[in-house]
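**Q** Show me how the following folds:
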Amino acid sequence: MTTTQKLPNWDMTVIYPGLQAPEFEQGFAAGIREIDELAALFDQYQVAERPALVVDDALAQVFEAVLARYNEVLERSETLFTYINCFVDTNSEDTLAQAKLSELMNAYVRLSQLGTRFTAWIGSLDVEALLAKSEQARQHAHLLRRAQIQARHLMSPAEEMLASELNVSSGLAWSRLHGNLTSQLKVTLELEGETKEYPMSTVRNMSYSPDREVRRRAHEAELAAWKSVSVPLAASLNSIKNETNVLADKRGWSSALEATLFLNSIDQQTLDAMLEAARESFPDMRRYLKAKARALGLEKLSWYDLNAPISKSEKNWSYEAASRFIVEQFGSFSERLADLARSAFNENWIDAGPRPGKVDGAYCAGLRRGESRILANYSPSYESMSTLAHELGHAYHNLNMRERTALQSGSPMTLAETASIFCETIIRNAALKDANKQEQMAILSSSLQSSFMVVVDITSRFLFEQGVFEKRKQRELSVDELNNLMLDSQRQTYGDGLDEAVLHPYMWAVKGHYYSSDFPYYNYPYMFGLLFGLGLYARYQQDPEAFKQGYDELLSSTGIANATELAARFGIDIRSKDFWRSSLAIVRQDIERLEELVDTL
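**A** From the prediction side, this is the model:
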């Protein structure tokens, strides 16, 4: 891969030299073959839904053999998927990568079917008797007990097999369409008398420009571009939500929300407590927007002002400067965390710069045990540095999972943000420490914008998605209906903090989080992650050494215990609204500090 704007691209040659290399072809064929061999093993031992089985020593041995092989295949499949997907996400026009990903997805159908069979098999067993006979079972106790519950929500074997086969040309296909369309979307924009086409990711980055006219033009051009592809994206969204509704109903869930609460390892009481505390905080959050408007000399912010810098920072947040700062500040917590960041920068784990064909946003994906790959669209700003720190937090989480099996590493989304928010907070506090008042204002504004989006905008997304799921039970929604539902959700949450005439009706088209049939309600876990992470950071500040002793183990355990149990290790009750209020109080303190700086300067 070549570099763009002198920013590094990730190195994938540690797995294979390239997609056209013989080593890749051999590895790809081996990965497909291993899935077929696992299927044969499942057939041999009749791993599927069966009448209640007596758990004796022989069955315990069969379980351990199946479990070990299943974990091995899952781990190797993840590496193969991440390897290929990294080529697709950095160049969606790479036809070979797209073809290989499509072929792998067909194999993943079989792997998904085997996962369903494994869950059904566990549902046929006396799990407590199995735990008494097998050490390997005891190490996977959390997974097995959850599998028993999940087994009660399976359709018949034939229906589950059909659903997984159709998913390739339904849910997954619609999701890929969204990814391909949005990554290849070009935006026609006139700036300084010159009209050019830009990648969507570049245009969206213009929302950080200090020039309001640039932001306005970029916003209007962006909306026009989304409108041009709104029909196929609406078809994608309608199809995915209908598929999710149908399958949730057929599997005996009361709603898609109930199903996702189970996936995210929390209950309705926890979600309600968090969302109610968030709504209570909206007046404070709108104070932030009004303070930002005063700083920009505006009567009220428009949507395109949300990311505008309110103060010029003298700091040079180039990629190189950000890399050095992150490593240094991570070291203030632990040398292990700093070493992780050094590895990521020195060994080219990061694909940093925006370019045509590359997907927007940022993410971290596990490549192999303890090693990750990070996609970013870096611009020289504090915001981009903060995003890097966030994604490196995910990589640190993956590092702490290194000794876990593939099945033990399946963290729910709610807990997947724990390390990323913690690392983001380390960087924010360090940047504030030595900053002058102008720089403090810039950093606080950026940090609060992130918190605002996670608390307020995530609530708007939740309301929007809830509305789509309900309305989709009756019929498809038109582009205009989706736009209106999005605008209504934004008005309910942003309130008088924004100019209601300049919102973002196509945010449903922007966010890939809506386009997953496997993970409905993909948005609210980010709010959980932010507020849980802030709560953990507060515990760290109270007693740093005691916190450090349990933190890595907490990250290592997110796939083997539920959120309530893990939070209790640090004295946190996530079912209590008071905990969520205490985390939001940290955000409120930052708002008050920003207001003081704005009114002073």
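
**Q** alpha carbons only for contacts and neighbour counts from here, please
**A** Will do.

**Q** And the next helix or strand past whatever helix or strand Gly31 lives in?
**A** For Gly31, the host element (DSSP states H and E) is helix 22-44. Counting by DSSP H and E, the next helix or strand C-terminal to helix 22-44 is helix 57-90.

**Q** That following helix - contacts with which helices or strands?
**A** Using 3 or more CA pairs under 8 Å, 6 or more residues apart in numbering; DSSP states H and E, the elements in contact with helix 57-90 are helix 22-44, helix 95-123, helix 127-133, strand 363-368.

**Q** can the ones you listed go into JSON lines with extra columns for distance to Thr79 and mean neighbour count?
**A** Below are the helices and strands packed on helix 57-90 laid out as JSON lines (distance: least, CA to CA, whole Å; neighbours: other CA atoms under 10 Å):
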{"stretch": "helix 22-44", "distance to Thr79": "10", "mean neighbour count": "15"}
{"stretch": "helix 95-123", "distance to Thr79": "12", "mean neighbour count": "19"}
{"stretch": "helix 127-133", "distance to Thr79": "30", "mean neighbour count": "17"}
{"stretch": "strand 363-368", "distance to Thr79": "5", "mean neighbour count": "20"}
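
**Q** Rebuild the ones you listed as TSV, extending it with distance to Asp488.
**A** As requested, the helices and strands packed on helix 57-90 are exported to TSV (distance: least, CA to CA, whole Å):
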stretch	distance to Asp488
helix 22-44	46
helix 95-123	37
helix 127-133	47
strand 363-368	29
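
**Q** Nearest to Ser170, out of these?
**A** Closest approach to Ser170 among those is made by helix 95-123 (12.2 Å; CA to CA).

**Q** quick check: angle from the closest one to helix 22-44?
**A** Inter-element angle recorded for helix 95-123 and helix 22-44: 20 degrees (by axes from the mean of the first three to the mean of the last three CA atoms, to 10 degrees).

**Q** And this one, please, so the two structures can be compared:
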Amino acid sequence: MKKGALPARTEIPDKYKWRMEDIYAGDDQWEQDFRKVEEMTGQVEAYRGKLGESARSLLEAFRAREKINELNEKVYTYARMRRDEDNTNAVYQALSDRAESLSARVQTAVSYFVPEVLELPAETLERFFQEEPGLELYRFALEEIRRQKPHTLSAVEEQIIARAEEVTQAAANIFRMINNADITFPPIKDEEGKEVEVTHGRYIQLMESSDRRVRRDAFASLYSSYRKLINTLAATLGSSVKKDVFYARVRRHPSALQASLFADNIPVEVYENLIQTVRKNLPLMYRYIRLRKKMLGLDELHMYDLYTPLVKDIKWDIPYPKAVEMIREGLAPLGDSYVETMVRGINSGWVDVYENKGKTSGAYSWGPYGVHPYVLLNYQDNLNNVLTLAHEMGHAMHSYYSYKEQPYIYAHYKIFTAEVASTVNESLLVNYLLNTVTDRHKKLYLLNHYLEQFRGTLFRQTMFAEFEKIIHEKTESGEALTPELLCSVYRGLNADYYGPEIVVDREIELEWARIPHFYTAFYVYKYATGFSAATALTRQILEQGETVVSRYLTFLKAGDSDYPLNLLKATGVDMTTPQPVQEALDLFGELLDQMEELAG
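**A** Predicted coordinates for the structure are as follows:
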């Protein structure tokens, strides 16, 4: 698409728009289903207090709950995705608001379900399975609900905890207001000497500048503002950590870390293996830092030199049709069926390609069960956007297979496995490009891009995960999270992870103060484990071919029908061992070899 003023939605050719008509032919149909969901809330509530009466009653309640959730999802996604096409469209703003409030009513209507299931004695449930064969489908779902029992409190206590939610979210809400609304950063001079405002959105762009003075000034500007608020931000993060520890103790978990991992049924060894394996391989990161220092021609590498590209002024325009072709070729190892289904989807209204006025920014994959997945893009003609398309189509194909093969209750996979499918697609595409691109600069650019993915996803997120583990353990042992302690721990981790070839600038000790993920504790490790699992799988697919592809497609079809670790184990990737993380780090080493050789 031509650069310049953004086109209106109506100016985008239909072939580059997703086909919402596959969900509802028109808004009238949406209205009919909206009313249907409203009626169904009464039907599902009719089973309140009756789940233990008979096997038939439990089965009917399960089916009623599933039916309302499925239809509500369809109503909700259509309204939200229509709004995402153009957020200024008043019609879809209204539909989206109505869908939001309908969802809240549905959640209230089904809220009795889990507490009532937990009250059923194990013998009663086993008898119900004998009496009603239809319940067998829900055995795993019931097992998952019952697994929560040792950590579920009495109805009265649960009600108190639910009511406390608003209070316990205060730390995260205060951080959000400080970080998104209140904090401002001193302006700096850009490459041409013009004054520019430093903002969250502009910061990485400034850190990628080829002018070192701009990078250093942006770095100093950002952290000078956080330093002024250091006491407040330490108190805010400390309160959030105390909240995690409080919930873990109230729910009888040994630690906040184990409480968090319990949701996905992940043993603590998975978390510890990740940190230990990455630490064991830190000399590889030190080598990469040394190479970065050499390629940038610097006597000293500073923390503000980590984001600037090592390969500059590369011209690589990739129009959208060419991107689709590259992805088709790059994903060929996944087999004809996968590739043909994916390309057919791309060409038949799954993807909303170009930016238009009012369109939601970024990229995502979504879509209701029973239709097909959709992908929102804001495509620009460059390599990053090609990789984004491959990534989102990985999610879309995961949803396609999962929706096709699983009943609604098991169709929505967990975050722990979600990033595997998207990263496998990206890894296969990068591997294909590295093997087919002949231009030295483009190859160096690709290698740099891929090594940066490892640095950002595997090394950096693991460092974040270790920081979270340390500060929670300190709180659990009664230590106060003072600004001095937080800065000292964070500075030490940066020194450990980046090594002797970098100057650990004083400002970096404050980075913890600006990371929103720390207010959703023990989440970031999933990026690192997902990336590792995908890298190990990609290698197996390329080396062993059809056998692994068959196991991988089975994984994509499994949805949420088993625990994440079991689903991955069936593909040949056992995340309870250090092996997948080690395999990913071995690949990092091989890519580093290639880049060192090409860089000369």
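
**Q** Tell me the gap between the helix holding Gly31 of the first structure and the middle of its chain.
**A** 29 Å (CA atoms, centre = their mean, to the nearest Å).

**Q** With stretch 506-520 of the second structure instead?
**A** Worked out by CA atoms, centre = their mean, stretch 506-520 of the second structure lies 19 Å from the chain centre.

**Q** what about Phe188 of the second structure, which helix or strand?
**A** I think there's a mix-up here, since residue 188 of the second structure is Ile and not Phe. Ile188 of the second structure belongs to strand 185-189, assigned by DSSP H and E.

**Q** Now do the buried residues in that strand.
**A** The neighbour-count check on strand 185-189 of the second structure (16 or more other CA atoms under 10 Å) flags Phe185, Pro187, Ile188 as buried.

**Q** Quick one: residues contacting the nearest residue to the second one once chain neighbours are set aside.
**A** Spatial nearest neighbour of Pro187 of the second structure, excluding adjacent residues (CA to CA, 6 or more residues apart in numbering): Glu197 at 4.4 Å. Under the criterion of CA atoms under 8 Å, 6 or more residues apart in numbering, the neighbours of Glu197 of the second structure are Phe185, Pro186, Pro187, Ile188.

**Q** cool, Glu64 of the first structure as well?
**A** Contacts of Glu64 of the first structure (CA under 8 Å, 6+ apart): Ser134, Gln136, Ala137.

**Q** again, but for Ile443 of the first structure
**A** Contacts for Ile443 of the first structure were tallied using CA under 8 Å, 6+ apart; they are Tyr382, Arg428, Ala431, Leu432.

**Q** count of neighbours near the residue lying closest to Trp350 of the second structure once chain neighbours are set aside?
**A** Spatial nearest neighbour of Trp350 of the second structure, chain neighbours left out: Tyr374 (4.6 Å); criterion: CA to CA, 6+ apart. The number of residues packed near Tyr374 of the second structure is 28, by other CA atoms under 10 Å.

**Q** Relative to Arg344 of the second structure, how far out is Tyr374 of the second structure?
**A** Separation of Tyr374 of the second structure from Arg344 of the second structure (CA to CA, to the nearest Å): 13 Å.

**Q** mean deviation of the stretch of helix or strand Glu272 of the second structure belongs to from the first structure?
**A** Element membership for Glu272 of the second structure (DSSP H and E) is helix 268-280. Overlaying the first structure shows helix 268-280 of the second structure at a mean distance of 2.1 Å from the equivalent residues (mean CA distance after the TM-score superposition for the first structure).

**Q** Show me what that helix is packed against.
**A** Judged by 3+ CA pairs under 8 Å, 6+ apart, helix 268-280 of the second structure is in contact with helix 256-262, helix 460-476, helix 525-544, helix 579-599.

**Q** and that helix, which residues are buried?
**A** Buried residues in helix 268-280 of the second structure (16+ other CA under 10 Å): Val270, Tyr271, Asn273, Leu274, Ile275, Thr277, Val278, Arg279.

**Q** so the fourth one sits right up against Tyr527, yeah?
**A** Just to be clear, that refers to Leu274 of the second structure. No - look at Leu274 of the second structure against Tyr527 with CA atoms under 8 Å: they stay out of range, at 11.2 Å.

**Q** on that earlier part again, could the contacts of Ile443 of the first structure go into CSV alongside secondary structure and distance to Val229 of the first structure?
**A** As requested, the contacts of Ile443 of the first structure are arranged in CSV below (DSSP: H, G, I helix; E, B strand; the rest coil; distance: CA to CA, whole Å):
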residue, secondary structure, distance to Val229 of the first structure
Tyr382, helix, 32
Arg428, helix, 37
Ala431, helix, 40
Leu432, helix, 41
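
**Q** Determine which two of those are furthest apart.
**A** Tyr382 and Leu432 (11.2 Å).

**Q** Between these two, tell me which one has more neighbours.
**A** Tyr382 (22 against 16).

**Q** That one: what's it in contact with?
**A** For Tyr382 of the first structure, the contacting residues are Trp317, Ile443, Ser446, by CA under 8 Å, 6+ apart.

**Q** Just give me which of the residues you listed are shared by the second structure.
**A** Compared against the second structure with both residues aligned by TM-score structural alignment, their matches' CA atoms under 8 Å, the contacts of Tyr382 of the first structure retain Trp317.

**Q** will you turn the contacts of Tyr382 of the first structure into a markdown table that also has distance to Ala225 of the first structure?
**A** Formatted as a markdown table, the contacts of Tyr382 of the first structure follow (distance: CA to CA, whole Å):
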| residue | distance to Ala225 of the first structure |
| --- | --- |
| Trp317 | 30 |
| Ile443 | 31 |
| Ser446 | 27 |
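
**Q** Just give me the closest of the contacts of Tyr382 of the first structure to Thr260 of the first structure.
**A** Ser446 (30.5 Å).
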